[in-house]
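# Please find the sequence and the predicted model below.
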Amino acid sequence: MAAARLTPNAVTATLAGDTNLKPVVQVVDLRSIAVSGPHAAGPRFRAIISDGIATTQALFASQLCDLARSGLVRRGAIVQLLDYIVNEVQGRRAMVILNMEVLVPECEIIGNPTLPPESGVSNSNSMRADQFNGTPGSTAGSTLSTVARSTNNALVIQRSMAGNSSNMIPRPSDNAQVFQPTVQPSYRPTPNYRNHGTIMKNDAPARIIPISILNPYQGRWAIKARVTAKGEIRRYHNAKGDGKVFSFDLLDSDGGEIRATCFNALVDRFYEAVEVGKVYVVSRGSLKPAKKDYNHLNNEWEIFLESQSTIELCPDENSSIPAQRFSFTLIDKIEDSENNAIVDVIGVVTSVNPSNTIQRKNGMETQKRTITLKDMSGRSVEVTMWGDFCNREGLQLQEMVECGAFPVLAVKAGRVNDYSGKSVGTISSSQLLINPDLAEAQSLRQWFDCGGRDASTQSISRDFTPAASRNEIRRTVAQIKDDGLGMGDKPDWVTVKATVVFFKTDSFCYTACPNVIGERQCNKKVTKSDSGNWLCDKCNQEFPECDYRYLLQLQIQDHSGTAWATAFQEPGQELLGCSARELYMFKENEDPRYTDVLLQALHREYLLRLKVKEETYGDERRVKNTVAKVERVDPSAESRFLLDGISRLTGSY
């Protein structure tokens, strides 16, 4: 585990009286000592601290004992001393720590620190490590124990005997060790701190630390970072009621990244204040494990802001903090990426399709636009823009391509989809940079202008099957059966040009769970409960309303024969042109539009992308055809496909 760097010569400097150093040191030993007196609140703790070479003994102030009792401070911990005093004890200087911050909760011992002479020598008046053996009389037969009590603002360390027959603690003797401040009898806060109470509640600004060393065990912390992405406000419903949330990503000068998330009242407080591209100092908040299903950043933690959290704008934006951090994946490597993987990709925009309106799974309408990127790997990929991206960057790209300019586009945090081949789609935290000032963009521009424009490129998004060659596999309906497709361990992917001749209408959809988890909807089947609500077994929740999703059985036909296929949500909506909820309502209300929708989809020619796989139904095994993608046949594109086929045939002779 990476550790903070220890302050050189910290022990010598602090013992010499430098109380403004705020050194970073390591705890190499930690023991509890019993406390007596009317104000005693439990055992105190004594530590041996090290700067990597020298060591000294230090006593924790009472307000720090909870850190040791809870295990947040233990042997090997690296801490920063924020407030401390040094006392003269029988000719030897010792430290009392008043305030500190845990930087790393546990680490291997750094360097070769030399323990104090008294830590290994039997001396009745020394603060030996083996003397601090818990509370007095904890076990029969114990030898020496040490008792600390408070007298006239001085800390008194007292030795006592814990015998078999008595647990009584004797009164201080002449040999008692008195920790007396060398300058003043009681600690007073320095002018930099406003005295509002205990030292642990001071208002000193937290020390700015790198994102890479943030962890849940730290107390007060602050990071200085640039906002690289900001998500939209998302609304949710759970057992506690309705709520809202948004997140933003932070990048600091060391390249560390982390996501910060705000809920409910904090959304109102911070959403307008946070702007992409600006630098802020963020402090206070809890760190929790990042949910990797929704958080793609290279950090195991995520910041959850709280009521005491602060976000302060840095007016002089730090130029040492980059605007963005990329880890680009070549398009040909995206072919091997898993579904839902998050990637950065850069390429030249070669085509931009018009934006269109579709209905999302939650019933809300949104904009969708697709573009094509190509790079020097000889591959191209389809990028799908959703929502505001369509009318912002998408419209700008469309205008540039229509004018003959082919811009370079960098996509930050796109999600891989294997819906038809491999494509990349935007998510709420994605960013699109047009002609960015990057070395990769300059190389692409030079390649494209010097011949890459005319270079042969193959798409990984269309007419690509994961289990077969990258060339399109066209099959007739009869060949699916004749060639034994779908009988292997993996499914076969084929494209069939066919018409839809029949829909089963008795059950064309199912009731689905509307619960949104992160950016995804549950979609599991729900059933009516006794309360009249819809119950989801997966989410273990009830909802007053359900969603409707397609489970459409259809018969397809070409010149070679007919076959049955199943179309789920997106393909079903492409075929029928309306959502499953709309069609369900048409049917329930006996609306004539129900029949019109079905008739308009029949006897039209489509290119159907099929996933062919043998499945078991009861004791019977049968091949199932699942529609993965639906496209209307474009006569121009179909003509080019046929001409390419003819060219390949003639070129083989």
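Yep, that arrived. Numbers count the residues shown, from 1 in each chain.
# C-alpha only now, for contacts and for neighbours.
Will do.
# first vs last residue of stretch 513-523, how far apart are they?
5 Å (CA to CA, to the nearest Å).
# Could you check that stretch and say which residues are buried?
By 16 or more other CA atoms under 10 Å, the buried positions in stretch 513-523 come out as 513, 514, 515, 516, 522, 523.
# helices or strands up against the helix or strand hosting residue 49?
For residue 49, the host element (DSSP states H and E) is strand 44-50. Strand 44-50 sits against strand 24-36, strand 55-60, helix 65-69, with contacts defined as 3 or more CA pairs under 8 Å, 6 or more residues apart in numbering; DSSP states H and E.
# And the last one, what does it pack against?
Same thing as helix 65-69. If you count contacts as 3+ CA pairs under 8 Å, 6+ apart, helix 65-69 packs onto strand 44-50.
# can you list contacts of the strand it packs on?
11, 25-35, 55-62, 65, 68, 113, 115, 148 (CA atoms under 8 Å, 6 or more residues apart in numbering).
# got the angle for it vs strand 24-36?
Using axes from the mean of the first three to the mean of the last three CA atoms, to 10 degrees, the inter-axis angle of strand 44-50 relative to strand 24-36 is 160 degrees.
# so how far is strand 44-50 from its chain's centroid?
37 Å (CA atoms, centre = their mean, to the nearest Å).
# got it, and stretch 212-222?
Worked out by CA atoms, centre = their mean, stretch 212-222 lies 17 Å from the chain centre.
# Now tell me what touches it from outside.
2-4, 72, 101-105, 206-209, 256-257, 281-284, 286-288, 299, 301.
# Put this next to the first one:
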Amino acid sequence: MQPQDYGIVPGSLKELLSVKDNHKWQGKPIVAQVQNSKILQEQNTDKKYRLIVSDGAYSIHAVVDQNNNNYLESNGFSRFSIILLKSYTIAKTKKRVMIINDLEVKVPKADKISENAVPCDTYYDQNPADDLVAQANAKVVRQPQQQQQQQQQQPPANHGPICPIESISPFSNRWTIKARVSYKGDMRRWSNQRGEGRLFNVNFLDESDEIRATSFNEDADKFFELLQEDKVYYVTKARVVPSKPNFSNLSHTYELNLGRDTQITECFDTADVPKINFNFTKLNQIESVEANSILDVIGVLKNVNNCEEMTAKSTGKPFQKRNVTIVDNSNYAIDVTLWNKVAEEFNVPTGSVLAFKGVKANDFGGRSLSLTPAGNMVLNPDVNESYSLKGWYDSEGINESFQTLKVEKSAGNSFLNDRKSILQVQDENLGKNEKPDYFNTKACINYFKTSNIAYPACINEVQRGENVTTCNRKIIEENESTWRCEKCNITYNQPHYRYIINCSITDHTGQIWVTLFDADAERIFKKSADEMVNLKANDEHAFNQITNNLIMNEYGFRIKATQDSFNNELRIRFTVAGIFDIDYNTESEFLAKQLESVL
């Protein structure tokens, strides 16, 4: 929705502070959106709401008078609420602050109206002649402790105005952020056709948002030792560039390049800079997100598996993994995979609340989560969701049964959830929505396209964003003994194959074509892709015997339906997200209940 749809006038906050335009709003209420909200509470004092409010074009910091606390808490106030500012004053300390004396919550939960609201501080620092607040020289009484902190440390004189990370864009080049390093990656080497070098990444966090930054070569050497995880810095004169979603798990539209002109100074006044920001996804919503999406989740620890040492097929290197299960009050459970040192040192009692920032949604054998290298795990975090979950679990959740998002080897009770016939799938137009549709079905394989069941794949480990994964791109045969991956520029003496099979499945109501990938195909063939390709080349009779024996076998399928374009025509693509044997005891009980319901 547009700001005007909520009664917001873009530019009203800027005009309120303007010498020439202030008369338009003098004594009048203003409608604005809450861009960010934080509760401050010192020992033995009432809590105080600190906000950033926006008119869609400009934003300003604000503090709500504590007499409004009960009203806010009983009227659904939250981030992105639309509020009517009925009575307010403006003061200037280090930055312009609106003191909200009286307000009304118009829309408790609304869509975000703007990504690029310019801070009023930024505008008026660049246009001081029109700054009403500076000319009025408003007086503000500070607590002695605050006064002392501000005297202890100010941003360096050559820095621009302090700017919320949320407002960083290429359109403003004089800014400074005050931010915490929430993540620092290792120094890595890169190489491509233009040369080679070094780089590292950090994420900067403030109360408004989080942004990724990258530094290369000599600049990386300079900043790598200076920037330490969890410390706070002033950063200015970094280049603002469009973000690269394939290499970042953050939602900010832009990212920073830390270069020769970039200035970074450690800041010791850190109280107003959060340690971590969460944007939680409920467990029952994870199934509907795109595979490989990066999420934040919170849940109660239900189960902890042993730490396993495994060996990477592609490199032969050992690594450690551990699966833990979390649950939440949506009555869903999901596995989270931890890796290496985090997996080895995990020592958290069941019943504790765990928050994960930066987990990847996997689509292998149903839905599960994997903690990325840039991710964080926080035990019993100090957030409202944590207290709510702990109270729910201790009072009732500990005795609940939970639905799981993973696919078992056989179809038990969880398979019956969202189960549909093929005709139902077609009648309900599954796959035509903006997000993928998932469903379960019981069907028989009635045809394989056996002419091309696998492809030769690159097994080189590559960096994708913050993750190291196998390339898996198709490699090209250059001659009888040489295969090459054009992307990785690596050659192999022999190919390693991965399944990709198109097959037809049918039930009593209809038929659809589905695609089977490596793990699910290996489950039904009971052989690797390398073995089946070798069998087809050297003993086609044995190959045909295996595929023919699978025809009209009945399986449970977990299927993802999406819409794509082929030859300029829209079509529905069905991809197998899990395949498993039918549990006929459960199936019999299910059918008996269906019969009872119609008799």
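Alright, I've got the coordinates. Predicted, not measured: the structure shown is a model, and the values here were computed from it.
# about what we covered before: of the contacts of strand 44-50 of the first structure, buried ones?
Among those, those classed as buried by neighbour count (16+ other CA under 10 Å) are 11, 25-35, 55-60, 65, 68, 113, 115, 148.
# For the equivalent of residue 302 of the second structure over in the first structure, give its distance to residue 265 of the first structure.
Aligned by TM-score structural alignment, residue 302 of the second structure pairs with residue 350 of the first structure. Counting by CA to CA, the gap from residue 350 of the first structure to residue 265 of the first structure is 44 Å.
# out of these two, which sits in the busier spot?
Remark: of residue 350 of the first structure and residue 265, residue 350 carries more neighbours, 18 against 13, as counted by other CA atoms under 10 Å.
# What is the subsequent helix or strand relative to the one helix or strand that one maps to?
In the assignment (DSSP H and E), residue 350 of the first structure maps to strand 342-352. Per DSSP H and E, the first helix or strand lying C-terminal to strand 342-352 of the first structure is strand 356-359.
# Spatially nearest residue to residue 631 of the first structure (excluding sequence neighbours)?
Take residue 631 of the first structure and drop its neighbours on the chain: the residue closest to it by CA to CA, 6 or more residues apart in numbering is residue 607, 5.1 Å away.
# if I pick the residue nearest to residue 175 of the second structure when sequence neighbours are not counted, what's in contact with it?
Ranked by CA to CA, 6+ apart and with sequence neighbours excluded, the top spatial neighbour of residue 175 of the second structure is residue 160, at 4.4 Å. For residue 160 of the second structure, the contact set (CA under 8 Å, 6+ apart) comprises 174, 175, 176, 236.
# closest to residue 147 of the second structure among those?
When the contacts of residue 160 of the second structure are compared for distance to residue 147 of the second structure (CA to CA), residue 176 wins out at 21.3 Å.
# my read: the residue nearest to residue 631 of the first structure touches residue 496, true?
Yes - assessed by CA atoms under 8 Å, residue 607 of the first structure is found in contact with residue 496 at 5.8 Å.
# can you confirm residue 570 of the first structure is in a strand?
No - using DSSP: H, G, I helix; E, B strand; the rest coil, the assignment for residue 570 of the first structure is helix, not a strand.
# Run a quick neighbour tally on it.
A count of nearby residues for residue 570 of the first structure, using other CA under 10 Å, gives 20.
# so how far is residue 579 of the first structure from the nearest residue to residue 574 of the first structure once chain neighbours are set aside?
Spatial nearest neighbour of residue 574 of the first structure, chain neighbours left out: residue 630 (6.4 Å); criterion: CA to CA, 6+ apart. Distance of residue 630 of the first structure to residue 579 of the first structure, given as CA to CA: 15 Å.
# do the same with residue 203 of the first structure
Separation of residue 203 of the first structure from residue 579 of the first structure (CA to CA) stands at 56 Å.
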